[in-house]
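Structure of the sequence below:
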Amino acid sequence: MDSFPDGRGYLAACTAGLPTLGTIAAQRADLDAWSRAETSPAGYGALVEEGRALFASLVGVPAAQVATGSQTSVMAAVVADALPDDAEVVVPDGDFSSVVFPFLAQAHRGVRVRSVPLDRLAASVGPDTALVVWSAVQSASGVVTDPDPVVAAARRVGALTLCDLTQAAGVLPVSAAPFDVTVTHAYKWLCAPRGVAFMTLSDDALGRLRPVQAGWYAGEDVWSSCYGPAMRLADDARRFDVSPAWQAWPGAVAALRHAVSLDPRSTWRHATGLADRLCDALGSPRQGRGVGAAAGGGAEGQAIVTFPDADGTALRAVTAAGLTASGRAGRLRIAFHHWNDEDDVSAVVAALAGVEPATSQA
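Next up, the predicted model:
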């Protein structure tokens, strides 16, 4: 908690993380350097490479399998473009649009997106399935999916897997290694500035996907790839890089340094422990307990907990109490991260006193 500014009452890491003190210092230093004309593309490029290596360490893959960008939907669109005509894509009901819309946009060439209940995701993979897409942690509900049955089902039929780690990396122990592709935006639980995203690709995915968004930053030597028509693409995942949003990277690297310095299992225990205390205090069942192994870490519980709130009464009560939370899919959404403690649990309970929708069974 000492690594962050005062985050008391901020219960929305699932919407946007808070900056570490190191990130704030790095962003301010970069702004000052820019004002003195002391920044350069090469300097930012070095930060991108450090960030790539840090993220690779965080999710347990070699840096050569990590591509960088700024939006997860753009990365998912690369996968969508590589699908053959008339391919079937299986997704969970209600998953985040950034990993659904790019595939729906391929309907003109016969690509079919089949939406199924999350708990039936693995069972719904069939011989016609070319790709399975899901989020490790569901944005709207905080539900954590055991990836092993899904990956096993996809492998049995030769389908690729794409897992969005945006709501997981930084709070839940995760590994990108089991998946063909992962996409992660770092501005949520990793607490980076918005505009820094990562894509991991297995050897199979590297061979099957095309860098349709390739620009100068996808070159083997980015500094000699500024002009056409000849271009040599990078041999590894860097061929999927897009030109970085320079000013976001100093703070992102500082945030990633902080993330890799922590024990992710302790981070998860802290967050889920607070979530459990909140559920207990509200008389609601603990969420995510007894559901099996979580993504790559064997952990149970949820860092995001939600409660019925169809008319927004509970969210308005929490907001009126000076707390920051969010509402999604007709539910109040509360997220716990590094800066939260039991005082935040008590504050939510006090704010919701007498608010029936949030104190009834989830």
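
C-alpha only now, for contacts and for neighbours.
Noted.

Start from the N-terminal end of the protein and give the helices.
21-35, 41-59, 72-82, 101-104, 147-157, 203-208, 249-260, 264-282, 313-320, 342-351, 356-359 (DSSP state H).

Of those helices, which is nearest Gly126?
helix 147-157 (6.8 Å; CA to CA).

How about residues contacting that closest one?
121-123, 125-129, 131-132, 136, 160-161, 178-179, 294-296 (CA atoms under 8 Å, 6 or more residues apart in numbering).

one more to put side by side:
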Amino acid sequence: MTALPAAYLEQFSEPPGYLEFASTGPVPRRVREAVSGALEAVAAPRASAWEEVADSYDGALAAVARLLAVRPDQVTTVPSTSAGLFQAAFGLIGKGGNVVVPAHEFPANIYPWLRAAEAGGPEVRLIDCPDGRVTPERVAGAVDEHTAAVSVSLVDFVTGFRVDVAGLRAACGRALLVIDAIQGLGAVEAALDPADVLVAGGQKWMRAGWGSGVMAVGEGAWERLAPTLTGWWGVQEFLDFGLAPPHAPRDTAGRFQEGSPPYFGALQMGAAVEVIELAGIRAIEAAIRERVAALEEAVRAAGAEVLAPWRRPEERAGILCFRLPGEEAAATVARLAEAGLVVSCRSGWVRVAPHASTPPETAARLGESLPA
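Here you go, the predicted model:
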């Protein structure tokens, strides 16, 4: 059993039966304190209050950059996964070609590409993966010399299947590899490299709360993504109001900002990274793996069918889906709710998603709540 520092575990106060981190991660104490402190500062502001909040923005970017193993200038904040994916999709308008996306992706990774295509962006090619496995071979079969980008989830929101990012990078050829990392960031070790763009909201496994998120841009994508949606804050000399627009885009990932950055969301992300650093992402990933394995053992002992597209341990993350014979998933979710276990129903399956702070004994509690 992976040992986690008390300083890390003391940050959390969610109920022991909470197994919905694939939906929303309860925020730790340090995130709450960061937000409440900023709100207090601007409730009765001194002359410098807003400047102090804004000054903390760079520190938050530096923290996120550490987590993603990139330079701070390669990172910007976004209020949601969708916002970052819209930046990537609309950055390819007028470039021609096509973009490859698995058909079973969460809609946040489909709509930006569809909307961009309607506005003159690349044609969208949705590829079928009936068994839920988004493999390099399947992607390579859909990519051609006109493919501008491939956009996939790091971890599938239903199956928990974790893609081989390095293999996908090789399969993409010249195309940009865009990763929707919301179901992995904070749960597994996830650097930007070898992808070109990584986007993730912070409200799930990062436990940073709603309105937080990150977009990281690699050097291979820097000049290939036009700052189509860039607003006043995403340009150089943005406070020089005597200089008529348009100004040149920033020479950082900040060029992908529509307007004023989500300062509070950035504080949330920065504080969430600091909490992760109390234990280390590798220890957190190992603890989650142990929790998922114990939960799987419990549901299999109850005769449940497990949705298992993975074939190797590295193809798994923090999500487990199952269903009981002869019982609708919604009924199982209701049964577990009565036992104090918070789970969800996705695509006809019961989805459970523990975090490192989930008590080990929760697996036994789940097993006891299922029919023998």
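
what's the TM-score for these two chains?
After superposition, the two chains reach a TM-score (TM-score structural alignment, normalised by the length of the first structure) of 0.87; 347 aligned residues with a CA RMSD of 2.5 Å.

ok so, going back, can you tell which of the helices of the first structure is closest to Asp241 of the first structure?
With CA to CA as the measure, helix 72-82 is the member of those nearest Asp241 of the first structure (9.5 Å).

who does the top strand by length along the first structure touch, helix- and strand-wise?
Counting residues, the longest strand in the first structure under DSSP state E turns out to be strand 129-135. Packed against strand 129-135 of the first structure by the contact rule (3 or more CA pairs under 8 Å, 6 or more residues apart in numbering; DSSP states H and E) you find strand 88-92, helix 147-157, strand 160-164.

So what's the gap between it and the chain middle?
Centroid displacement of strand 129-135 of the first structure relative to its chain, using CA atoms, centre = their mean, to the nearest Å, is 16 Å.

same thing with stretch 207-219 of the second structure?
Centre to centre, stretch against its chain (CA atoms, centre = their mean), the figure for stretch 207-219 of the second structure is 8 Å.

Can you check which part of the first structure that stretch sits on?
Aligned using TM-score structural alignment, stretch 207-219 of the second structure spans residues 191-203 in the first structure.

mind listing what's buried in the matching stretch?
Buried positions in stretch 191-203 of the first structure, judged by neighbour count with 16 or more other CA atoms under 10 Å: Cys191, Ala192, Pro193, Arg194, Gly195, Val196, Ala197, Phe198, Met199, Thr200, Leu201, Ser202.

which one is the fifth one nearest to, not counting chain neighbours?
Computed as CA to CA, 6 or more residues apart in numbering, the closest residue to Gly195 of the first structure that is not its neighbour in sequence is Ser70, at 4.5 Å.

Counting neighbours, what do you get for the aligned partner of Thr306 of the first structure in the second structure?
Here Thr306 of the first structure is matched to Cys321 in the second structure, going by TM-score structural alignment. Neighbours of Cys321 of the second structure under the rule other CA atoms under 10 Å: 25.

In contact with Cys321 of the second structure: list those residues for me.
Val158, Thr159, Val306, Leu307, Trp349, Val350, Arg351, Val352.

try 10 Å
By CA atoms under 10 Å, 6 or more residues apart in numbering, the contact list for Cys321 of the second structure reads 157-160, 296, 299, 304-308, 344-353.

same thing with Met269 of the second structure?
31, 34, 60-61, 63-64, 77, 201-203, 206-209, 211-214, 263, 275.
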